[in-house]
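Chemist: Predicted model and sequence below, questions to follow.
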Amino acid sequence: MTDVNEFASTAGTLSGRIYAVIKDRLLHGVYKPGQRLPIETLAQEFGVSKQPVREAFRALSADGLLDIKPQIGSIVAAYSPKEFALFYRVLAGYERAAAEAAAVNATDEQINQLRAFLHGAESRQLHANPTDQLPEFRRSNREFHAMVHAMANSRLLTIQGQRLWDLSDFLLSSLQGQDGVRALAPKQHDEHWEIIEAFESRDPERAGLIMLEHVNRIAEMTAHRV
């Protein structure tokens, strides 16, 4: 996770650097849904004026991570169970399309790289400290899906996929307890292998259906924990 001490040495515009730090905190659950984020406090923390923080907040609002309310301030976005369910239905359909495209367009080398990555991810998960296992699973899960997007050979899929997975990370970090995510991890790993096998068979229909069930499983898990 990005640390404020690294802020001064990070490349980019001032507001962009502030945006990156606050976004990272939001995706990791440092700030909770409904929590107010005072511009003055963050400006003081970063040693800047209010303007770049305000610009960063506007970008985070466009991402769906903050709600800017007149006369109240900036509040960490909070979503209802219905919104969770609809989001994961959309994400499941999106990932299904990506998997179908990847089964057709991926090179043998890309499939081999995905297989090697998953072997490494499982090894890291196995040897991680108990407190690090869940963050490691979430990192590797996101990277797996990013690699599938690259294999689909579509820049639009990759760009939009990143935004959707940002929102997914944010939503999962806001759950009441993380036991559901932890319990889901072994099945998610198994389905990753099934998806790779469908890619190796060049079977877009099977790859898409497995991916659809794979993401819908997250929706089922979150239904009782929002």
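Modeler: Great, that's in hand.
Chemist: When you work out contacts or count neighbours from here on, use the C-alpha atoms and nothing else.
Modeler: Will do.
Chemist: Could you give the separation of the helix or strand where E194 lies from the chain centroid?
Modeler: According to DSSP states H and E, E194 maps onto helix 179-200. Distance of helix 179-200 from the chain centroid (C-alpha atoms, centre = their mean, to the nearest Å) equals 16 Å.
Chemist: That helix - contacts with which helices or strands?
Modeler: Where contact means 3 or more C-alpha pairs under 8 Å, 6 or more residues apart in numbering; DSSP states H and E, helix 179-200 is packed against helix 81-105, helix 108-127, helix 130-151, helix 204-222.
Chemist: ok, second structure coming up, stack it against the first:
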Amino acid sequence: MANDELPKLTRRNMSQEVYDILKEKILSKYFAPGQRLNLAEIEQQMGVSRTPLKEALNRLALEGLVEIKPRKGTFVTDPSPTEIAEAFDVRRVLEVYAVELAAKRVTESQLQQLRDKVKKLRSLTEVEDWTQIYQEYVAIDHEFHRLIVEFAGNKRLKELWEQVNTHVQMARARYRSAERELDQAQREHEEIMKAFEARNIDALREAMSYHIERAKQSLLRDLEESKGQKHSP
């Protein structure tokens, strides 16, 4: 790791800040799946002691982002295709329920926030080279779905979604460098918004379920292609 990659910390809540930074580095692929973390190097670069670092790593382990192996070290999780599929399946259940709750209580101001996200996503799909905007698209897409879960008004649902969606983000970061179906994804976002505007709960459930299932299948295809490329001569 380059010496200037991890910032030194200044806030009082060191454990929280270490957690935030390491999580971002894992999701952005700065730390690769399966990589063994050099804890001494991380401590030196960030200017922290082992205690807040261990507290942060324990939180990351609970979320499934790292695996702590006694006498071997701490490793970034390398999710299997089955684990990825399961994360998407649980996410689909949670978000289908979230749109049902949100449709009953969403305000005009909240709807406008969702409209703004969909509008921004639409503008990104209009560029010619999707590889240049993919990471930004993923970030805004994540925010769109996060807002829906937030507008559902169920704290425990939000906590579960955040935990499961972390695994989804990790899989997307690893296995996909360019989304080949952004136009299809955008049509699905538009359908979700159309159902929200009409407060049509049945249409919302159907649109969200289809959207997440298609994303899962697309990602798993990318994974299979990636494995095939590794084994090709």
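Modeler: Looks like it arrived, so ask away. What you see is a predicted model, and the numbers here were worked out from it, not measured in a lab.
Chemist: Could you find the closest non-adjacent residue to the residue most central in space within structure 2?
Modeler: Nearest residue to the geometric centre of structure 2 (C-alpha atoms, centre = their mean): Q169, 2.7 Å. In space, and not counting its chain neighbours, Q169 of structure 2 is closest to L27: 6.6 Å by C-alpha to C-alpha, 6 or more residues apart in numbering.
Chemist: what does the one you found align to in structure 1?
Modeler: Taking TM-score structural alignment, the alignment pairs L27 of structure 2 with L27 from structure 1.
Chemist: what does Q186 of structure 2 give?
Modeler: Q186 of structure 2 maps onto H189 in structure 1, by TM-score structural alignment.
Chemist: Now do that match against R182 of structure 1, distance only.
Modeler: H189 of structure 1 sits 12 Å away from R182 of structure 1, going by C-alpha to C-alpha, to the nearest Å.
Chemist: which one of those two has more residues nearby?
Modeler: H189 (18 against 14; other C-alpha atoms under 10 Å).
Chemist: who's in contact with that one?
Modeler: The contact partners of H189 of structure 1, by C-alpha atoms under 8 Å, 6 or more residues apart in numbering, come to E122.
Chemist: Repeat that for N153 of structure 1.
Modeler: A101, A102, N105, A106.
Chemist: wait, isn't the first one in contact with T107?
Modeler: The one in question is A101 of structure 1. No. The pair A101 of structure 1 / T107 is not scored as a contact, 11.7 Å apart, by C-alpha atoms under 8 Å.
Chemist: So between these two, which is more surrounded?
Modeler: A101 (24 against 16).
Chemist: Could you measure from the counterpart of the more buried one in structure 2 over to A173 of structure 2?
Modeler: A101 of structure 1 maps onto L101 in structure 2, with residues paired by TM-score structural alignment. L101 of structure 2 sits 29 Å away from A173 of structure 2, going by C-alpha to C-alpha.
Chemist: count of neighbours near the closest residue to the match of A101 of structure 1 other than its chain neighbours?
Modeler: Distances taken as C-alpha to C-alpha, 6+ apart place A152 nearest to L101 of structure 2, at 4.8 Å, with adjacent residues excluded. A count of nearby residues for A152 of structure 2, using other C-alpha under 10 Å, gives 21.
Chemist: how far away is A152 of structure 2 from V127 of structure 2?
Modeler: 33 Å.
Chemist: Mean distance of stretch 208-217 of structure 1 to its aligned residues in structure 2, please.
Modeler: When structure 2 is overlaid, stretch 208-217 of structure 1 sits 0.7 Å from its aligned residues on average, using mean C-alpha distance after the TM-score superposition for structure 1.
Chemist: Between A101 and T107 of structure 1, which contacts overlap?
Modeler: Contacts common to A101 of structure 1 and T107, judged by C-alpha under 8 Å, 6+ apart, are M151.
Chemist: before we move on, the earlier item: what helix or strand is the residue nearest to the centre of structure 2 located in?
Modeler: Per DSSP H and E: helix 155-175 holds Q169 of structure 2.
Chemist: Show me what counts as buried in that helix.
Modeler: 157-158, 161-175 (16 or more other C-alpha atoms under 10 Å).
Chemist: Which other helices and strands does it contact?
Modeler: So helix 155-175 of structure 2, by 3+ C-alpha pairs under 8 Å, 6+ apart, packs with helix 14-27, helix 81-105, helix 134-151, helix 201-231.
Chemist: who does the second one touch, helix- and strand-wise?
Modeler: Spelled out, that is helix 81-105 of structure 2. Against helix 81-105 of structure 2 (3+ C-alpha pairs under 8 Å, 6+ apart) you get helix 134-151, helix 155-175, helix 201-231.
Chemist: Any figure for the gap between the equivalent of R214 of structure 2 over in structure 1 and I72 of structure 1?
Modeler: In structure 1, R214 of structure 2 lines up with R217, judged by TM-score structural alignment. Plainly put, R217 of structure 1 is 37 Å away from I72 of structure 1 if you go by C-alpha to C-alpha.
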